[in-house]
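> Output the structure for:
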Amino acid sequence: MRSDTETSGVGVPADVPAPADSEKIPAHVWRTAAVVVFGAVMGMLDTSLVNIGLRTIGSDLGASLATIQWVASGYLLALGVSLTVCGWLARRVGVTRLWLWALVAFTVTSAVCAFAPTAGWLIGLRILQGLAAGLMIPAGQTILGQAAGPQRMGRVMGVVGIAVVGAPAIGPTIGGVMLAHWNWKWLFLINIPFGLAGMALGLRYLPRSTGAAVQRLDVIGLVLAGGGVSAIVFGLSEIGTTGSVTSLSVWLPVVLGLAGLTGFLVRARRTARPLLDIRLFGNRAFAAATGAGFFAGGAMFGVMVLLPLYFQVLHGSGLIRTGVDLLGYGLGGIIMLPLGGRLTDRFGGGRVAVIGNLCIAAAVLPFAFLPVDANGILIQFLLFAAGMATGVGAMPLVSAAYAAVRHDQLPDATAFVNILQRVGGAVGVALVAVILSRATAFGWATVSGYHLAFGGLAVLSMVASAASTVLRSHQRQA
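So this is what the prediction gives:
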């Protein structure tokens, strides 16, 4: 017997080709997608730029590296908290209004960050910026999902995916040029024109939505879920700083975070209206898509962190040169994402993700055997291939997850998808950090550590492909 989410109008299986009258996407949906991309680009590009400039910012503000790292860590912690409350706020004030408010907050805090007088002020402002980003990204995806409908989800989400893959790829180049010619303040000021354009276009083109009377905010659920997600992401990110999984700053936050999430799940099962509707995971297609997305996110974020290190450490490239070297990866993703979206709508996210993640593994695995003096043309070919594979690896899973739920369930669905992607990404980055640090501890050559790290990410992509077969199976049975 099917659940209500599987028999609803938006639960049409993605393996079934769309009817002829839904093949063409209306112009207003593309306008909505173009507006939402402003927010996605800001969020992804900002993270890349600020991480590149941490040392410069710390030197200018007279802060130690341990202190200035909280500019990045505070942002991540705040992001985890606001992701868990995004669904409740979207129902309370309306998803378009929430996106606009979050965009305004992100833009204003970006401007104020540029003039922070001390590291303490900057950390506090980055926490506010992280809260805004955690609302803006899933709210934008909810707007797109509701505008597109399930049978157009792949093509429309492919547009947003361009920001996810393209922004981190060009971030090192932009950040390197800025730091070479201007001061670090411009790493934040660059968000202002994007924000102003997004606000103007959003007020003109985004569909109007109104809030509704909803249950009171479950504060205890927010503390358990938001605190749990933030603690896990922080603990995993500390592996990159300490180089050890046994450090107190690593295992204690992870244990506390898991305890918090366990408490949230117990409370959500006993509460009539929980902060996030965990009954969504009773929808097998949604559960399979988000589960596979966890592993795909780990591989994707792990590759995005490892590739810059590969060029900077093994090849001795500077920031600008590294950014240029990574352009092929971003270009491959940008070219392939629209096609990946069309394939998703036609053949189903599960089938496309199975092949896409296998292709990612096939493109990444050769890096586990390349010598330091490998031919540059070969490296660029592999990077381009990895970028193209990424375009048909992760986003089909996101599209399938959103297409599997009802229109009114999208706010909670986008929150769950982003939470699992972020945690999965933290796992992927932690995997890279552990492998590289262990290789150093064992006295292996530096290149051996990178070989193992690329191999580990290839395996993670294979796991994502295997998990995607479960989604494909559910879509075929639907």
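> only C-alpha atoms for contact and neighbour calcs from this point on.
Noted.
> What is the host helix or strand of Val398 packed up against?
Per DSSP states H and E, Val398 falls inside helix 395-403. Judged by 3 or more C-alpha pairs under 8 Å, 6 or more residues apart in numbering; DSSP states H and E, helix 395-403 is in contact with helix 153-181, helix 284-309, helix 319-347, helix 349-364, helix 410-441.
> ok, and which of those has the densest surroundings?
helix 349-364 (a mean of 27; mean count of other C-alpha atoms under 10 Å).
> Just want the angle from it to helix 319-347.
150 degrees (axes from the mean of the first three to the mean of the last three C-alpha atoms, to 10 degrees).
> Moving C-terminal from helix 349-364, which element do we reach first?
helix 376-390.
> got the contact list for that next one?
165, 300, 325-326, 328-337, 356-357, 359-360, 363-364, 366 (C-alpha atoms under 8 Å, 6 or more residues apart in numbering).
> One more sequence to fold, the one below, so I can look at both together:
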Amino acid sequence: MTSQAPPTGPAYPEKIDGAVLKIAGVVVLGAIMSILDITVVSVALPTFQDVFDATYATVAWTMTAYTLALATVIPLTGWAADRFGTKRLYLAALFLFTAGSVLCAIATSVEMLIAFRVLQGLGGGMLMPLGMTILTRAAGPDRIGRLMAVLGIPMLLGPITGPILGGWLIDIASWHWIFLINLPIGIAALVYSLRVLPKDEPSTTEPFDFLGMLLLSPGLALFLFGVSSIAEGGEGASFGPRVWISGTLGVLLIITFVLHALRAEKPLIDLRLFKNRRLTIATVSMFVFVIAFMGAGLLFPSYFLQVRGETTLMAGLLIAPQGLGAMVTMPIAGILADKVPIGRTVPVALLVMASGFFVFTQVGADTSYLVLCSALFVMGLGMGGTMMPIMTSALKSLTNSEVARGSTLVNIVQQIGGSIGTAVLAVVLTNQLTSTPSGPVEPLEFMADGFGATFTVAFVLILLALIPVAFLPRKKERSHLLDDEDGATATPVMMH
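Next comes the predicted model:
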């Protein structure tokens, strides 16, 4: 049942109680499964080529199809959470993801594997936005920073532990186990969710924006399909018909959706939330940051594999200091996000991250591992104080009824930014490695120079993120209230 928070005191207690921590555990389990499966498959692509006798471009769709499914289902999550209730939808998403994982493990052809990865992605795409919605409602706006820090751990460690776990499972067992490992985790998450997640009442009168769905979901899928196809040729950037036709159609559908959403009474994604200045600034900051962060995340293991000749497992271990650095600062950043305006902390964290990243712009074929691992650790320190506080700032500005749609909006921004960043840096790296050397140079040094130039592009993107970050709030605001357009009245947070 919905009731209004008392105006004389906070709607939630100051300390995080055990019930909220149990809910956070459920969300983290779901986040771990969803995020790990984005990266764990990357190390299995050569194995898929051998097992299914397929080209690299074909098996790469085992990753692309999963990403496209995520982008397609995320816009539906906000409406579905209101219509069916977050608990029911979360349980359905867990079941769909787990079932998709088992089907992937028993696939007998690459086409079957790609199809089952789509099914898996449809479940995985709902887990993160639903998890953020559940956490925000359980913790309340004044404690969300600390709990979002908990959720942020799998978000930052996924790209690190995924390759390590994937390489280890393939070495000691077979490729099937990178999917089968989700079965016991999924069953545990389902049982845990049934016992811990609170019941919530669905909104039976909430209309569904069918036109918005027909515009936005295919638009996002076509746009990301085009972007992800740019570097597929292997000989530099390839802007063939598949890229520009699908990309153009995707952009046109997205633009049409924007025009529709601004006029519709109940749009699939409520773009009118961008009237909230705090949400807009946080979302733009997140978008620019994720382009650099997600794009560069794939470069680090590639450098150790291609230039330094390390095994997949060792490459994963070498980038582990990044995750360790994030684990140090993320809990601190979560506490600070509830106490100190993030406009005073995030710029500092972003500069720390940039200082560590600068080392990789100067990377060579024999750069000391001690130097590189130290730089990754410093980068992790900065990342731990950047991503989740920005996301927290966005969600804390919303009322309870807006949280589901707001978290969906933030997740779409993350997904699009990550896909663009990965595609752009892949194109830059491919062009660098396939270009003609200007003079006599050792092959490994030439490759290292190519990685260094690509890291420089990512470094510039990180610096560009400082521009929107500079506009983040620098004064303490009442996070449990949302001002209207005139800044004169406020809407109390609603709680179940």
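> Overlay them and tell me the TM-score.
The TM-score (TM-score structural alignment, normalised by the length of structure 1) is 0.92; 464 aligned residues with a C-alpha RMSD of 2.1 Å.
> hang on, the earlier thing: need the helices and strands packed on helix 395-403 of structure 1 in TSV with distance to Ser399 of structure 1, can you?
Output for those, formatted as TSV (distance: least, C-alpha to C-alpha, whole Å):
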stretch	distance to Ser399 of structure 1
helix 153-181	5
helix 284-309	9
helix 319-347	8
helix 349-364	7
helix 410-441	10
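> how about those, which one is nearest Arg273 of structure 1?
Closest to Arg273 of structure 1 of these, according to C-alpha to C-alpha: helix 410-441, at 12.2 Å.
> so what does the helix or strand following the closest one touch, helix or strand wise?
Next along the chain after helix 410-441 of structure 1, taking DSSP H and E as the criterion, comes helix 446-477. Other helices and strands packing on helix 446-477 of structure 1, by 3+ C-alpha pairs under 8 Å, 6+ apart, are helix 284-309, helix 349-364, helix 410-441.
> hang on, the earlier thing: superposed on structure 2, what's the mean shift for the helix holding Val398 of structure 1?
Following the fit onto structure 2, the mean deviation recorded for helix 395-403 of structure 1 is 0.8 Å by mean C-alpha distance after the TM-score superposition for structure 1.
> which residue numbers in structure 2 go with that helix?
Under TM-score structural alignment, helix 395-403 of structure 1 corresponds to residues 388-396 of structure 2.
> Contacts for the matching stretch, please.
136, 141-142, 144-145, 148-149, 152, 278-280, 282-283, 285-286, 330, 333-334, 337, 342, 346, 403, 406-407, 410, 479-480.
> swap in stretch 237-244 of structure 1?
So stretch 237-244 of structure 1 is contacted by Val245, Ser249, Val250, Ala426, Val429, Ala430, Ala433, Val434, Ser437, Arg438 (C-alpha under 8 Å, 6+ apart).
> 7 Å - rerun?
Val245, Ser249, Val250, Ala426, Ala430, Ala433, Val434, Ser437 (C-alpha atoms under 7 Å, 6 or more residues apart in numbering).
> Map the second one across to structure 2 for me.
What it means is Ser249 of structure 1. Aligned by TM-score structural alignment, Ser249 of structure 1 pairs with Arg242 of structure 2.
> before we move on, which element is its match in?
Per DSSP H and E: helix 241-263 holds Arg242 of structure 2.
> Aligned to Val428 of structure 2, what sits in structure 1?
Using TM-score structural alignment, Val428 of structure 2 lines up with Ile435 in structure 1.
> Check Met148 of structure 2 too.
Checking TM-score structural alignment: Met148 of structure 2 goes with Met157.
> Assign a three-state SS to Leu276 of structure 1, would you?
coil (DSSP: H, G, I helix; E, B strand; the rest coil).
> any idea how far Leu265 of structure 1 is from it?
10 Å (C-alpha to C-alpha, to the nearest Å).
> between the two, which one's more packed in?
Neighbours per residue, other C-alpha atoms under 10 Å: of Leu276 of structure 1 and Leu265, the larger number sits with Leu276, 25 against 19.
> Could you check what's spatially nearest to the more buried one, not counting adjacent residues?
The shortest distance from Leu276 of structure 1 to any non-neighbouring residue, by C-alpha to C-alpha, 6 or more residues apart in numbering, is to Asp412 (5.9 Å).
> With Thr173 of structure 1 instead?
According to C-alpha to C-alpha, 6+ apart, the nearest residue to Thr173 of structure 1 is Gly323 (4.1 Å).
> Just to confirm, what residue in structure 2 is aligned with that neighbour?
In structure 2, the residue paired with Gly323 of structure 1 is Gly316, using TM-score structural alignment.
> show me the residues around the aligned residue in structure 1 for Trp79 of structure 2 that make contact.
Applying TM-score structural alignment, one finds that Trp79 of structure 2 aligns to Trp88 in structure 1. Trp88 of structure 1 is in contact with Leu275, counting by C-alpha under 7 Å, 6+ apart.
> now the angle from the strand or helix carrying Trp88 of structure 1 to helix 410-441?
Using DSSP H and E, Trp88 of structure 1 maps to helix 70-93. Angle of helix 70-93 of structure 1 versus helix 410-441, following the same axes, to 10 degrees, is 170 degrees.
> chain center to helix 70-93 of structure 1: distance?
13 Å (C-alpha atoms, centre = their mean, to the nearest Å).
> mean deviation of that helix from structure 2?
On superposition with structure 2, the mean distance recorded for helix 70-93 of structure 1 (mean C-alpha distance after the TM-score superposition for structure 1) is 0.9 Å.
> Quick one: map Thr204 of structure 2 onto structure 1.
Per TM-score structural alignment, Thr204 of structure 2 is aligned with Ala213.
> Alignment lookup: Gly131 of structure 2 to structure 1.
Using TM-score structural alignment, Gly131 of structure 2 pairs with Gly140 in structure 1.
> which stretch of helix or strand covers that match?
helix 119-148.
> ok, and for that helix, which residues are buried?
For helix 119-148 of structure 1, burial by neighbour count (16 or more other C-alpha atoms under 10 Å) applies to 119-120, 122-148.
> so Pro6 of structure 2, which of the three states?
Assigned by three-state DSSP, the conformation of Pro6 of structure 2 is coil.
> Count the residues that sit near it.
Pro6 of structure 2 has 11 nearby residues by other C-alpha under 10 Å.
> How much space separates the most centrally placed residue in structure 2 from Phe289 of structure 2?
Central residue of structure 2 (C-alpha atoms, centre = their mean): Gln414, 5.2 Å from the mean position. Distance of Gln414 of structure 2 to Phe289 of structure 2, given as C-alpha to C-alpha: 9 Å.
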